[in-house]
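Participant: Predicted model and sequence follow; I will ask about them next.
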Amino acid sequence: MSPMPKIYVAGHRGMVGSAIVRTLLGQGVRSQDIITRTHAELDLTNQAEVRAFFAAERPEQVYLAAARVGGIHANNTYPAEFIYDNLMIEANVVDAAFRAGVRKLLFLGSSCIYPKLAPQPIAEGALLTGTLEPTNEPYAVAKIAGIKLCESYNRQYGVDYRSVMPTNLYGPGDNYHPENSHVIPALIRRFHEAKSANVPVVTVWGSGTPMREFLYVDDMAAASVHVMNLDKSRYDQHTQPMLSHINVGCGYDITIRELAETVARVTGFSGKIEFDASKPDGTPRKLMDSSRLNALGWQAKVSLEEGLSAAYRDFVEIQLPRS
């Protein structure tokens, strides 16, 4: 590797990809050494386009942060797109990277790869030990395939393709769509609109009892760059050829009720919060065991309330731009 490697960030306009770009620039990587393409410029589901791009650009490192993502509603409504698009993106990028001589690649997965009722906190070894959560199974299967793609290319070709599995992410650049967003951006939008319209009650999907872990996206980006640049011998000490992925989390979880109350406080909503138990809860608890990554020298830094405040500021700037 050269002192200034040529780095391709796939999905640079997304929440995670844009955070990785911010982190790289903040750590001294020159903007001219970071390669990006919009979807209009490069369709990652198109094998021919992806191969041509890699053959022309020849990056030395690849962050594969591009994906089709969404919340429970989106996963339930568009299962075909979620499995097809994600399988095509990761297969095309990983294979084209190998063909172009890329030695180092980081694949970003999701904590939904683990069984619905996995022992808590969830260790990397829980992969493929039980039934997945039905509401996002197609997406989870695609992400599992991405891990196995990296492992298989490592085994067969001796490349260094790593995988990180983040817990639930939030922060600047999130998707605030009223139906297709994840829980934090959905709550931020709902509470903000309720406050603005003086609505006295906000209804939250589910019972409020499931527990979730949340990680600020810039923490995730810092973890990704940290894992990418770890010495291979040190990384290999904490992984195995058939268990090469590493969890990324903050180390603690809260109930959805506690989350809703915190978002209400951050957004300034002072009305009543009700829960609609007729709506699906999803997995009852999902806390990641991030001890492997902690042993490799990384810890989350941003507290939930601090991160939610930053996310809300970002939302207001996007939705209510100043004149």
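Facilitator: Arrived safely. Residues are numbered from 1 along each chain as shown.
Participant: CA atoms for contacts and neighbours, from now on please.
Facilitator: OK.
Participant: And the helices in the protein?
Facilitator: 15-26, 47-57, 72-77, 79-99, 137-157, 183-196, 217-228, 232-237, 256-267, 291-295, 304-319 (DSSP state H).
Participant: who wins for proximity to Gln32 among those helices?
Facilitator: Closest to Gln32 of the helices of the chain is helix 15-26 (C-alpha to C-alpha; 10.2 Å).
Participant: List the buried residues of that closest one.
Facilitator: 15-24 (16 or more other C-alpha atoms under 10 Å).
Participant: any chance of those in JSON lines, plus distance to Ala300?
Facilitator: Shown next, in JSON lines, are the buried residues of helix 15-26 (distance: C-alpha to C-alpha, whole Å):
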{"residue": "Met15", "distance to Ala300": "17"}
{"residue": "Val16", "distance to Ala300": "15"}
{"residue": "Gly17", "distance to Ala300": "18"}
{"residue": "Ser18", "distance to Ala300": "18"}
{"residue": "Ala19", "distance to Ala300": "15"}
{"residue": "Ile20", "distance to Ala300": "15"}
{"residue": "Val21", "distance to Ala300": "18"}
{"residue": "Arg22", "distance to Ala300": "17"}
{"residue": "Thr23", "distance to Ala300": "14"}
{"residue": "Leu24", "distance to Ala300": "17"}
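Participant: want to compare, so here's the second one:
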Amino acid sequence: MAKSLSNGKNIILVTGGSGLVGQALKKMAAEENRQDEEWFFAASSDADLTDRDQTRKLFEKVGPTHVIHLAAMVGGLFKNLKYNLDFYRKNILINDNVLQTSHERGVKKVVSCLSTCIFPDKTTYPINETMIHDGPPHSSNFGYAYAKRMIDVQNRAYNQQYGSNFTAIIPTNVFGPHDNYNLEDSHVIPGLIHKCYIAKRDGTPLTIWGTGKPLRQFIYSDDLARLIIWTLRDYPEIDPIILSVDEQAEISIKDAAEMVVAAMDFKGQVIYDSTKSDGQFKKTASNDKLRKYLPNFQFTQIEKAIKESCDWFVKNYDVARK
């Protein structure tokens, strides 16, 4: 069963703790420094979560009362297109191991991280939490999307059968310090930052894949971390909750690129390669449920967040994931 320390602290295990969101959570937890919580940030070196025995040993070592489940096989558009089966199988294993082990050890609450890519490809906008299972996801990343959808199915089933308090968050496009900047499988903003860095360093044009027209809602990792901590402590539902900036904060890939160019002080040529796939044109998400709970939550201005992310990458270029 889950254990608390003798002084009554909650023990919070974060899977995927070395990644973008895990690092932001670590920063927020350190700033708060609450005496009633102890945090453990698990990296892939601590356990292979596709292996049930290693997962159980990690839980036995940490003894969590609460779990924030971030670990996943992730990648950008082009990696997803190539490895849909791998994304499905590995994520199904990881999620089942974490949720079942949490159940076996009597963990009080699990908050798992989903993605807006789980929503149906053919749908109406804005999307909301009730629409997850209304149709097939986009064909480009159906393996990852279906694996993530199954977390919601399992959460409901654990609650129905055992009364478990397992829920899930659905963030929009996350970016920030400690991101994955690998040009083959990074997401939009870290990929733009890395490409812009190289173009500025080498005096070459900045080439951006696609037309730049697709629309996205971007959320800064620090803001997401604050919202995940609120979800862990105070969100009362089993049903998922979308954690996103407001609909009117949606911007195009071109808008994001121009902000990166400005933040990096890049003066060279910018080229949009329209022979490359744009992926899904839009996936506008409603944060109405979030706003009902937290009507006054203030998101970081995106220009400021992108500038901080660019500055972090330049300063930490030698150690950044790329």
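Facilitator: That came in fine, so what should we check first? These figures come from a predicted structure and were not determined experimentally.
Participant: circling back: most tightly surrounded among the helices of the first structure?
Facilitator: Counting by mean count of other C-alpha atoms under 10 Å, helix 217-228 has the highest mean neighbour count of those, with a mean of 22.
Participant: Relative to the second structure, which residues correspond to that helix?
Facilitator: Per TM-score structural alignment, the counterpart of helix 217-228 of the first structure in the second structure is residues 221-232.
Participant: average gap between the matching stretch and the first structure?
Facilitator: Comparing stretch 221-232 of the second structure with its match in the first structure after superposition yields a mean distance of 0.7 Å (mean C-alpha distance after the TM-score superposition for the first structure).
Participant: now that stretch, how far from the chain's geometric center?
Facilitator: 11 Å (C-alpha atoms, centre = their mean, to the nearest Å).
Participant: residues in contact with Ser290 of the first structure?
Facilitator: Counting by C-alpha atoms under 8 Å, 6 or more residues apart in numbering, Ser290 of the first structure touches 123, 246-251.
Participant: Residue in the second structure paired with it?
Facilitator: Per TM-score structural alignment, Ser290 of the first structure is aligned with Asn287.
Participant: any idea how far that match is from Glu129 of the second structure?
Facilitator: Separation of Asn287 of the second structure from Glu129 of the second structure (C-alpha to C-alpha, to the nearest Å): 9 Å.
Participant: tally of neighbours for Ser44 of the second structure?
Facilitator: Using other C-alpha atoms under 10 Å, Ser44 of the second structure has 13 other residues around it.
Participant: any idea what it aligns with in the first structure?
Facilitator: So, by TM-score structural alignment, Ser44 of the second structure is matched to His39.
Participant: Could you do Lys315 of the second structure as well?
Facilitator: Per TM-score structural alignment, Lys315 of the second structure is aligned with Glu317.
Participant: And Asn180 of the second structure, by the same measure?
Facilitator: Match for Asn180 of the second structure (TM-score structural alignment): Asn175.
Participant: Its match reaches Val183, doesn't it?
Facilitator: No - contact between Asn175 of the first structure and Val183 fails when scored by C-alpha atoms under 8 Å: they sit 10.2 Å apart.
Participant: quick one: common contacting residues for Asn287 and Glu129 of the second structure?
Facilitator: Joint contacts of Asn287 of the second structure and Glu129 (C-alpha under 8 Å, 6+ apart) are Ile242.
Participant: Next, the contact list for the closest residue to Tyr125 of the second structure other than its chain neighbours, please.
Facilitator: Among residues not flanking Tyr125 of the second structure along the chain, Thr284 sits closest, at 6.0 Å (C-alpha to C-alpha, 6 or more residues apart in numbering). Contacts for Thr284 of the second structure were tallied using C-alpha under 8 Å, 6+ apart; they are 125-127, 215-217, 247, 250.
Participant: go again using 10 Å as the cut-off
Facilitator: 116, 124-128, 172, 215-217, 244, 246-248, 250 (C-alpha atoms under 10 Å, 6 or more residues apart in numbering).
Participant: One more: Leu77 of the second structure?
Facilitator: Contacts for Leu77 of the second structure (C-alpha under 10 Å, 6+ apart) come out as 140-141, 184-188, 277-280.
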